[in-house]
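Trainee: pasting the structure only:
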């Protein structure tokens, strides 16, 4: 037999009354804080709209302009006209102009790397260090090359300690069979120059064992033999 639920007299109206009171309290709190709540909502809306407007109307066009400006400098860089790549040709600006005019863009950041390499090729290690230190290599394909170039610049100034630190960072990618063995070799040389033969051995052994097909591996047995490692 089915049970028939019976509502106690007065129970249902009590529930309705409680619900009405809660709604009334909520309405009252809103009315009391209406200005503050509406202001907070308006601020959030303005921030969201502003963010999208900034990206669409300013940042994206700037990125496009910066990339276009970079392309002229890169052509000179690829042609080994480093002075024009760095300073421009009178009609188009070089990497230095891109770093200043388009600061905050991806191309503006990358221009610091190129400018640093240009200075390094021109024999100006001091300015090369400045530009390469300003470059943020995170999530870029030239990050390890930038550390290597920075190591070269420090070595040219005689700062072997900084050179070693930079080379260590340049050799962080075990899967890069071009950049890593190159800077491992230079790291070994830097260690030898700083009278750290055991560390130099480690760097050379890594080239020999981890990158046997690299150009640098050809000289590793000779380098290791000089340090007393015969096999």
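Mentor: That came in fine, so what should we check first? Remember, predicted model here, so these are calculated numbers, not experimental data. Residues are numbered from 1 along each chain as shown.
Trainee: CA atoms for contacts and neighbours, from now on please.
Mentor: OK.
Trainee: Please tell me how far residue 86 sits from residue 33.
Mentor: Separation of residue 86 from residue 33 (C-alpha to C-alpha, to the nearest Å): 59 Å.
Trainee: Those two: which is more packed in?
Mentor: residue 86 (26 against 12; other C-alpha atoms under 10 Å).
Trainee: host element of that one?
Mentor: Assigned by DSSP states H and E, residue 86 falls within helix 82-87.
Trainee: for that helix, packing partners?
Mentor: Helix 82-87 sits against helix 60-78, helix 95-101, helix 106-121, with contacts defined as 3 or more C-alpha pairs under 8 Å, 6 or more residues apart in numbering; DSSP states H and E.
Trainee: between the helix or strand hosting residue 26 and helix 60-78, how many degrees?
Mentor: Element membership of residue 26, judged by DSSP H and E, is helix 11-54. Relative orientation of helix 11-54 and helix 60-78, computed by axes from the mean of the first three to the mean of the last three C-alpha atoms, to 10 degrees: 40 degrees.
Trainee: One more to weigh against that first structure:
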């Protein structure tokens, strides 16, 4: 018993000694490298402060400038002067392209990117529309859904139906807004039929029938009936 107690005390002392030694080494390390550690921490703090200053003094003002520049372009876009809205007028105002080039890293520049994509689409430059829209990003699920839907439209116009289908599905799945889901699940369903993917088409129309019984003023039910007949009721 006495031996066990002595062994336990010895073990405890060893643990305490080890902890003390570790603490001593840590203190000693800090003392020896305090300047480096403080320097690193200081540098990190400066980076954080620098980014905050950059955000407030550069990015945010640039974003506001982008929105200001966009006002004139938006007016021409509303008047169907799409090319002018996209290209701008040298010495007068900047178009969406120039705003993207100059302010692309800001929120305003990002919105200009979306509008430029729509302008390219309306002008029939579908490749540029896809490229521009793919670079647009947003936390807004409706804008993101519309972006994916427009990419799908541009790909269809470019005879890339298989690629377009996935974008229609992403657009429909990206939000619970009835109008958007109805539009893009319907587009996806019709395109899937065109591609001979009847089972997928049936799935998309069935989602609409389950969630929005009146979707498409009865059009959805008509497609489902045709698909059930075409697949023998088994979705093949």
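Mentor: Ah, there it is. Since the model is a prediction, treat every value here as computed from it, not as a measurement.
Trainee: TM-score for these two?
Mentor: Overlay of the two chains. TM-score (TM-score structural alignment, normalised by the length of the first structure): 0.78; 208 aligned residues with a C-alpha RMSD of 2.7 Å.
Trainee: got the helices and strands packed on helix 82-87 of the first structure as CSV, with distance to residue 210 of the first structure and mean neighbour count columns?
Mentor: Listed next are those as CSV, based on distance: least, C-alpha to C-alpha, whole Å; neighbours: other C-alpha atoms under 10 Å:
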stretch, distance to residue 210 of the first structure, mean neighbour count
helix 60-78, 31, 18
helix 95-101, 36, 22
helix 106-121, 28, 25
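Trainee: now those helices as a markdown table including distance to residue 135 of the first structure?
Mentor: Output for these, formatted as a markdown table (distance: least, C-alpha to C-alpha, whole Å):
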| stretch | distance to residue 135 of the first structure |
| --- | --- |
| helix 60-78 | 15 |
| helix 95-101 | 10 |
| helix 106-121 | 5 |
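Trainee: so which of these comes closest to residue 163 of the first structure?
Mentor: helix 106-121 (13.8 Å; C-alpha to C-alpha).
Trainee: okay, the angle between the closest one and helix 60-78?
Mentor: Going by the same axes, to 10 degrees, helix 106-121 of the first structure makes 20 degrees with helix 60-78.
Trainee: on that earlier part again, average offset between the helix holding residue 86 of the first structure and the second structure?
Mentor: Its matched residues in the second structure lie on average 1.7 Å from helix 82-87 of the first structure after superposition (mean C-alpha distance after the TM-score superposition for the first structure).
Trainee: so the residue most central in space within the second structure, which of the three states?
Mentor: Nearest to the geometric centre of the second structure sits residue 137, at 4.1 Å (C-alpha atoms, centre = their mean). Counting by DSSP: H, G, I helix; E, B strand; the rest coil, the backbone at residue 137 of the second structure sits in coil.
Trainee: returning to that earlier point: so which of the helices and strands packed on helix 82-87 of the first structure gets nearest residue 211 of the first structure?
Mentor: Nearest of these (C-alpha to C-alpha): helix 106-121, 25.4 Å.
Trainee: Now tell me what touches that closest one from outside.
Mentor: Identification of contacts with helix 106-121 of the first structure by C-alpha atoms under 8 Å, 6 or more residues apart in numbering yields 63, 66-67, 70, 77, 82-83, 85-86, 95-96, 98-103, 125, 127-132, 134-136, 146, 149, 153.
Trainee: Distance check, the closest residue to residue 89 of the second structure other than its chain neighbours against residue 102 of the second structure.
Mentor: Nearest non-adjacent residue to residue 89 of the second structure, counting by C-alpha to C-alpha, 6 or more residues apart in numbering: residue 95, 7.1 Å away. Applying C-alpha to C-alpha, the value for residue 95 of the second structure to residue 102 of the second structure is 11 Å.
Trainee: mean shift of whichever strand or helix holds residue 187 of the first structure relative to the second structure?
Mentor: Assessed by DSSP H and E, residue 187 of the first structure sits inside helix 179-193. Compared with the second structure after fitting, helix 179-193 of the first structure deviates on average by 0.9 Å (mean C-alpha distance after the TM-score superposition for the first structure).
Trainee: So which bits of whichever helix or strand comes after that helix are buried?
Mentor: Following helix 179-193 of the first structure in sequence order, the next helix or strand is helix 197-210 (DSSP H and E). Across helix 197-210 of the first structure, burial judged by 16 or more other C-alpha atoms under 10 Å covers 197, 199-208, 210.
Trainee: so how much does whatever helix or strand comes next after helix 197-210 of the first structure differ from the second structure once superposed?
Mentor: Heading C-terminal from helix 197-210 of the first structure, the first helix or strand you meet, by DSSP H and E, is helix 220-226. Superposed on the second structure, helix 220-226 of the first structure shows a mean distance of 3.3 Å to its aligned residues (mean C-alpha distance after the TM-score superposition for the first structure).
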